[in-house]
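S.K.: Here is the input, now give the coordinates:
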Amino acid sequence: MHGYEQDLRKFVLLLESEAIQNGYLMFINTSINSYIMMGAKHDQPKYLMDLLENSTSFEGVLKFESDLVSPIIGKEPLNCWSLSVATLTSIMIALPKVQNEKRNKLLQSVIEGFKYVRLIEKSLDVHKELVSSTNAADFLWVVAELRREWLDMDLQKIARVSKSSKETLQILANKSEDILKEFTSKMNGNMVESDHNNLPENVIIANSMDKISNTLLLVYEESYHSASDTQVFEKLSVIIADIFAACLINLPHVILMKCYSSSIEEREKCIKEATRLLGESQDITKDLWKREIPNLSPGQSIYIDEWRALLKHT
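M.R.: Next comes the predicted model:
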């Protein structure tokens, strides 16, 4: 314990001529451990952890969007983890013939995971390049979670009337295409020059749905055509689990940033938050770091497109 106390000294701010007593170091150590244990005991994201058990690789990060699907708008907004997760979850809500228990469990896991994803994006997107996409993701997710809707479409109604997963995907693909074509027609061919950071939220949301639903239609024809709707649901669950797994690799960096980058006045609060976050997420991150992690810097790892670019060449 004494060695650990020695390590703690360099993290304590002292005024000139002040000395720190070992007893105070023990108090700090005990306080930190109590917050870690509190997070580990009370805030474990159990549904998310169950979902992550379906993930054994990061393949889903590559699978959910295909380069074979051409964008309708000229200059696409940057993709982000939260928008991809929210779009895929919206699709899964709309899949037919899936037991409510399975669907509700998936939603609970995404609810637990989404807060970590947004924390990661807010903390690590230092250049604010993802703001437009993450704002769209926030809007999309609130509507999907609370009303089970994608924009103005009732996802539960689609699930009731669709005869197959393919039909659900086609309905969502058609709607997103209509939104994007209406937008591009209003732009009078000036889409290439427009700033992708200033696109309307519904266009960003529709672009994500267009790319993902059409990708899944291609996959459906290739390998899902003989699968039941429940099996399609389970395959998409693995893709979401892979996306969460890749994004959550960033959590330790977020925890460190909370400890180091806050002002002196806010540091106590931030360290409490960081230690509690460490406690509730330590089992997840411990398992994830057993995997072979792509060689990305923290500045790259925040971007899902950086992951996709690297995975394409591995």
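S.K.: contacts and neighbour counts: CA atoms only from here.
M.R.: Will do.
S.K.: ok, residues contacting the host helix or strand of residue 184?
M.R.: According to DSSP states H and E, residue 184 maps onto helix 165-186. Contacts to helix 165-186, defined as CA atoms under 8 Å, 6 or more residues apart in numbering, come from residues 72-73, 91, 94-96, 158-159, 162, 191, 202-203, 206-207, 209-210, 213-214, 216-217, 220, 229, 232.
S.K.: Here is a second sequence; please produce its structure as well for comparison:
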Amino acid sequence: MCVCYCWMPVFSLWISNANRNIKIYILYFKNGMWVGERTVEGFSKSVNPLIQKGAKGQPNYLIKLIREKSTVGFHGVAVFDQTDDYNIPSVPYPDIQSSNCWRLAVVTLTTIAVSLPEIEKEEVDCLLECVREGLLYVTLVEKNLNFMYDSQQAAETLWREISTNKWLRKELQNPAFQKSTAGQIVKWFRDNDATHYLEGGIWNRDMHRLICGKSMYRITETILCTYNTNIDDATLSQKELFDSLSSMIADIIAACLTNLPQIIIMKCHYMSAIKERRTRVKDAAQLLGETTEIIRLLQDHRIPRMNPSDMPFLNKWRAYFRNPSSSDEGHASLLLDVSEPPRAVDYDPPRS
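M.R.: Got it, this is the predicted structure:
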């Protein structure tokens, strides 16, 4: 059995309206048979409490980040790494993949943001909590739709380091930063990364550290090229850099989370045993409750008309922004299209 929740316009069905709007639900078997209305109503009563439970645990910090910092069109996804566009030479270890991992991009940008000493501790702590909540869902997307073991393990390692105020075993609360400009701090990350590469060959270094280092190199070079003279003459303030990094972080997380509807549906696919079916449907219902507000927000962000199979991949998003098709005018919806099934059947819904 597969369960698809189709909202109009997107996930607008609230629990209190579930029975009145029952036809917004579509339930069907793998063989394409339509589940009858009586079954849908019974299933609704069974699942609604789980959706409500999820809604009580919605990620409020993440919602605030997306609402306040994310841009229409996910601009940050296009600009956070432009090493290819700027033709930056000598990007080290070209065979090491570091640019297709959502988590690694988010954590690398966060590393720079939290190192800026002029930013109030409250703002830094808030950003860290936003990222912590966001990474829970980004991880869910990556593990189900875009599994890249080395890069994702590198991101996990780097995130654990941030919790101890370190980056690749170096102190993030560097005393030298107290007298540094925003540009000088960015250059510190770039230059320390270059030193890291020159210390030894790939076989003498931990692979995860190399991946983290390459990600930092690409992002810091992009920042330096983007701001150029503002970096050199110190007119870029730490607050301006922090806000820019926060916006990119929000956009990358938001773009990744456009895949949440796929995850919700996948949780109801590929089930054989009844016990497994009930467990996965309950998980899907709770996830739906947690993320309904996020999905609503994303619908207003002009989701690009990409091939749905490309959307779990960060490099596909970046490629799209570099060369958007002229036929892709307008924006896509997170509505889940389900072809009309041929006949109705009744099925005993899973019990809570």
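S.K.: sorry, back to before: quick one: the helix holding residue 184 of the first structure to chain centroid distance?
M.R.: Relative to its chain's centre, helix 165-186 of the first structure lies at 24 Å (CA atoms, centre = their mean, to the nearest Å).
S.K.: that older thread, please spell out the PyMOL selection for the buried subset of the contacts of helix 165-186 of the first structure.
M.R.: Buried subset of the contacts of helix 165-186 of the first structure, written as a PyMOL selection, criterion 16 or more other CA atoms under 10 Å:
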select buried, resi 72+73+91+94+95+96+158+159+162+191+202+203+206+207+209+210+213+214+216+217+220+229+232
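S.K.: Just the ones in helices from the contacts of helix 165-186 of the first structure, please.
M.R.: 91, 158-159, 202-203, 206-207, 209-210, 213-214, 216-217, 229, 232 (DSSP state H).
S.K.: Show me what residue 95 of the second structure lines up with in the first structure.
M.R.: In the first structure, residue 95 of the second structure lines up with residue 75, judged by TM-score structural alignment.
S.K.: Around its match, count how many other residues there are.
M.R.: Counted with other CA atoms under 10 Å, the neighbours of residue 75 of the first structure add up to 15.
S.K.: so which helix or strand takes in it?
M.R.: Going by DSSP H and E, residue 75 of the first structure is not in any helix or strand.
S.K.: now do residue 255 of the second structure
M.R.: Per DSSP H and E, residue 255 of the second structure falls inside helix 238-257.
S.K.: residue range for that helix in the first structure?
M.R.: The aligned range for helix 238-257 of the second structure is 229-248, by TM-score structural alignment.
S.K.: Please identify the buried residues of the matching stretch?
M.R.: So stretch 229-248 of the first structure, judged by 16+ other CA under 10 Å, has buried residues 229-230, 232-248.
S.K.: Please apply the same query to stretch 71-90 of the second structure.
M.R.: Those would be 71, 73-83, for stretch 71-90 of the second structure by 16+ other CA under 10 Å.
S.K.: Repeat that for stretch 151-160 of the second structure.
M.R.: 151-159.
S.K.: still on that earlier bit, and the helix holding residue 255 of the second structure, what does it pack against?
M.R.: Judged by 3 or more CA pairs under 8 Å, 6 or more residues apart in numbering; DSSP states H and E, helix 238-257 of the second structure is in contact with helix 60-69, helix 75-79, helix 102-114, helix 121-145.
S.K.: switch the cut-off to 6 Å
M.R.: helix 60-69, helix 75-79 (3 or more CA pairs under 6 Å, 6 or more residues apart in numbering; DSSP states H and E).
S.K.: Next, count neighbours for residue 42 of the second structure.
M.R.: Residue neighbour count, defined by other CA under 10 Å, stands at 16 for residue 42 of the second structure.
S.K.: Name all residues that make contact with it.
M.R.: Residues counted as contacts of residue 42 of the second structure (CA atoms under 6 Å, 6 or more residues apart in numbering): none.
S.K.: quick one: what helix or strand has it in it?
M.R.: Using DSSP H and E, residue 42 of the second structure maps to helix 37-56.
S.K.: Flag every buried residue along that helix.
M.R.: Using 16+ other CA under 10 Å as the test for burial, helix 37-56 of the second structure gives 37, 39-55.
S.K.: how far away is residue 210 of the second structure from residue 279 of the second structure?
M.R.: Relative to residue 279 of the second structure, residue 210 of the second structure is positioned 39 Å away (CA to CA, to the nearest Å).
S.K.: ok, and the closest non-adjacent residue to residue 300 of the first structure?
M.R.: Closest residue to residue 300 of the first structure apart from its sequence neighbours, by CA to CA, 6 or more residues apart in numbering: residue 306 at 6.0 Å.
S.K.: That neighbour should be in a strand, yeah?
M.R.: No - counting by DSSP: H, G, I helix; E, B strand; the rest coil, one finds residue 306 of the first structure to be helix, located in no strand.
S.K.: what's the neighbour count on it?
M.R.: A count of neighbours around residue 306 of the first structure, defined by other CA under 10 Å, yields 14.
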